[in-house]
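S.K.: Give me a 3D structure for the following:
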Amino acid sequence: MRAWIALVILGLALGACAPSPPSRLAGPEALDLPPVPRFGPARVTAPQRANREIAHDILEMGFFMESGRPLPVLSRFDGPVTVFLTGPEPPGARAEAEALIARLRQEAGLEVTLAAPGTPPAGRRVTAEFVPRAAMRRAVPQAACFIVPRISSWEDFRSQRRSPRLSWTTVTERDEVAVFIPADTTPQETRDCLHEEIAQAFGPLNDLYRLHDSVFNDDNFQTILTGFDMLLLAAWNDPALAIGMDRDAVAARLPAILARLNPRGERIAAAPLPPRRPQAWQDAIETAQGPGASRTRRRDAAAEALRIAIEADWRDARLAFSWFTLARLARPQEVDLALTGFLQAGMIYRSLPGAEAHVAHVDMQLAVFALSAGQPVEARLLARAAQPAARATQNAALLSSLMMVEAEALDRLGRTDEARRIRLDSLGWGRYGFGTIEVVNARLADIAALGQPRIGRQATGG
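M.R.: Prediction:
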């Protein structure tokens, strides 16, 4: 389940002012806007962790729900599966689904096809229905998109949502799974939801915050299925495992499966296996991320999550994300805390193989700090260095924001022609990542405001 979270937060109340200066661009009416681009084929790398660690992850993901509730047996589809798209398809959604299905077939070896428009649903199937965002938020406020077993439509979900029939704890063989995605969202969120929810339809149902190299992680730094995710799906659907196996039976067969699918992982020394997360940390970090609490309550929850992570002596992505979350929720007067948080998070993420996307997010925030502090050279270096990772992980929102920061830094260095070219390039990626030119222009204005004299009210950030 993809949770609501905004990871590209600009300003942090560090130089925001009212009124904001105008964007460096005159507005959409004065521009020849570039088309909304699409990323090319994904180029993911194999997991850079030991198979022993990966087996531990698969067991925790496969035999527990996100709530911590245990799942008694392995459940999955048995045989070929068809994916159907229903409801008002957003522009580009079918192309994104086609690219995803091709990857699932090629990289994970799944027997899956995408049904042509208008094909009546039948057989083993995943039905991805596009539903108005407002309706989804009324039903499941914390989820951007989600999956449900044994139904094929939103109407079925509404009529049966409290039925025990829809509990994953009672599912052994999957025949029918519904995926619900907002019909009125950005192209990037449409793609992200397709990746995570359709992957969960074929694999484990849990998300783990410590998995920095996976989309099965509610920190949402990874936006497309990674090499780890494809290995996970291949292992979960391997013929050596059978529907209905309990945890011990799966644990006994996983080592041989992973040795065959991922021989490189046999040559990597395993780190100490982590214990299951304390529920108190999970509750605190979800409160800090969630839209239902006040900013003060979210900030206090982030501080509590960090305290728990430090006391538990974690050194992994959970500690880094605790620092990152507290930094983005720091109060306007807590500039030193925010900077310390991002620096600490960056130090941890840089030590983790496969965490380049996380480092790019941290460097985005540090570039904002540098721009706000009147250091355009440092801001440009940070923003430019993070762009390859944003492209590799196909995060258009992050890529656009990094390009906007680089362009603003170049403007302040007097390199206006370069700045204008990069800023124009950022618009297409911005429309893919943020949805509308109005939102993109607002982001440009926020960046232009960084480091300007403070007058009027303080902005609160995001």
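S.K.: CA only for contacts and neighbour counts going forward, please
M.R.: Fine.
S.K.: Ala409 in helix, strand or coil?
M.R.: Secondary structure, DSSP: H, G, I helix; E, B strand; the rest coil: Ala409 is helix.
S.K.: Second input sequence below; structure requested for side-by-side comparison:
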Amino acid sequence: MTSLLSALRRLVFPVATLLLSACGPSAVPPGAAAPLPVLTRSNSQTAADFLELFFRLESGQTLTQFTRYEHPVKLVVAGEVPKAAWSEIDPLLRRLRNEGGVPITRTRHVEKADLVVEFVPRAQMRAFVPDIACFVVPEQRSFADYVAEGAQITPWADLQTRGQALLVIPSDSAGQDIRDCLHEELAQALGPVNDLWHLSDSVFNDDNVHGRLTAFDMLVLRLAYQPELKSGMSRAEVAALLPALLNRLNPAGGAVEDVPSRLPPRWWAQEMQLVLTPSLAPEQRLRMAERLAAFADSRGWEDNRRAFAHYLAGFHGLSADPDRAVQHFGESRRLYADLPEAALHMALVDLQMAGVFLAADQPEATLFLAEQAGEALRLADDRADLALSYLLRAEALERLDRGAEAAALRLDSLPLAGYGFPGEAALPEVLRDAGQAR
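M.R.: As a prediction, this is how the structure comes out:
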């Protein structure tokens, strides 16, 4: 364990003094969603990403035409709707209208709705899609119809324009999971049909780090709903319009120029999906994650593809080889430090390392890392991981004979955990698994 602790100290403590000197109270209370940051990415990369998001599926299949809604969108909420859902839906629709430029409103009439958000019990949903938290399918109006048709769906590639779509979310999910599902799946129903592994500033990435639609995501939707674009346009036609549209919507992003493709090989993307599959054996996930990280290193990628591969290799290697896991976390954090909007990713790396320090009975280091992660988690309104950071801090304080502070933190973690996790039964498990990813 000595080499493990040395590696962590080399990684963390050179910046500890600077960070701790800035640890004043946060202006954002726990659970409050902070304003999204100003977009700083280039229009060149945004244009390239937009085309890949709309003209390619996750399977790698290319699409021949652009699709979106060509009329004001009506959304209805159906099924066993949990109370937590109502506080998420209307604020999200306001953001989609105001920031994303999408003409969307809620209706109470299923027959008038373009989009149906249906809540069903998790067990019922998992009988058909066991490894998916929530999903959206085109040309369906209800979960019952989806089941009756044998869970067959109309391929996105067959759409001429956007029409009827069904979003299915487990009714017994935690509040945070409901929010995250609403943001990502509703955005997919309205816009991008693809996820891109290199994006560190978007929900359109299967790393599932960002839960709320980001400034980049809203720009993508606003682009999609500009009057110059229409369903049926080819990739070349859309590409020809993007420079002028981006100059209008994001003038600070500069002129649009060609950029190298960031699409990874298909085998790499497929294995990334497998590493995230809970039903796969842990040793298989570790071998795959190590292979993915090594390949990303060999290609010299300097984006989320490589950073997240190292994160996964570290996470899945914690039990087998803690020293090696910490090396992966260190490389992941180094890469994220140079990426846009990656503070949340770095916070999740810090939580992993805080758990390692706690297991090594190093409470001071645990406390520092968990506190360091807290600000980004608060700003992202990631209450599940913020609750975990509180519990890590509380355990560290307990070991430092600061019991009163530990008790206060545990109390403060309860409302966060109540939103971030599906029930009280999850809390002891969170504490037992402190330092592991959700």
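S.K.: what's the TM between chain one and chain two?
M.R.: The pair, once superposed, lands on a TM-score of 0.89 when counted by TM-score structural alignment, normalised by the length of the second structure; 410 aligned residues with a C-alpha RMSD of 2.1 Å.
S.K.: hey, where'd the strands end up in the stretch 151-300 of the second structure?
M.R.: Remark: strands assigned in the stretch 151-300 of the second structure by DSSP state E, counting those that start in this stretch are 165-170.
S.K.: what about the helices in it?
M.R.: Taking DSSP state H, counting those that start in this stretch to define them, one finds helices in the stretch 151-300 of the second structure at 175-190, 215-224, 235-249, 266-275, 282-299.
S.K.: Mean neighbour count added to the ones you listed, as a markdown table?
M.R.: Formatted as a markdown table, these follow (neighbours: other C-alpha atoms under 10 Å):
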| stretch | mean neighbour count |
| --- | --- |
| helix 175-190 | 23 |
| helix 215-224 | 22 |
| helix 235-249 | 16 |
| helix 266-275 | 16 |
| helix 282-299 | 18 |
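S.K.: of all the ones you listed, which lies closest to Val349 of the second structure?
M.R.: Counting by C-alpha to C-alpha, Val349 of the second structure lies closest to helix 282-299 out of those; the figure is 15.5 Å.
S.K.: which outside residues touch the helix or strand following the closest one?
M.R.: Moving toward the C-terminus from helix 282-299 of the second structure, the next helix or strand (DSSP states H and E) is helix 304-317. If you take C-alpha atoms under 8 Å, 6 or more residues apart in numbering as the criterion, helix 304-317 of the second structure is touched by 197-200, 207, 272, 275, 282-283, 285-286, 289-290, 292-293, 296-297, 324-329, 331-333, 335-336, 339, 349, 352, 436-437.
S.K.: if we go to 6 Å?
M.R.: Helix 304-317 of the second structure is contacted by residues 197-198, 200, 286, 289-290, 293, 296, 325, 328-329, 332, 335 when judged by C-alpha atoms under 6 Å, 6 or more residues apart in numbering.
S.K.: Stretch 183-192 of the second structure too?
M.R.: So stretch 183-192 of the second structure is in contact with 53-54, 136, 212, going by C-alpha under 6 Å, 6+ apart.
S.K.: Kindly name the residues of the first structure that line up with it.
M.R.: Across the first structure, the stretch matching stretch 183-192 of the second structure (TM-score structural alignment) is residues 195-204.
S.K.: hmm, back to that, between the contacts of helix 304-317 of the second structure, which is nearest Ala360 of the second structure?
M.R.: Nearest to Ala360 of the second structure among the contacts of helix 304-317 of the second structure, with distances taken as C-alpha to C-alpha, is Ala325, at 14.0 Å.
S.K.: Done for today, thanks.
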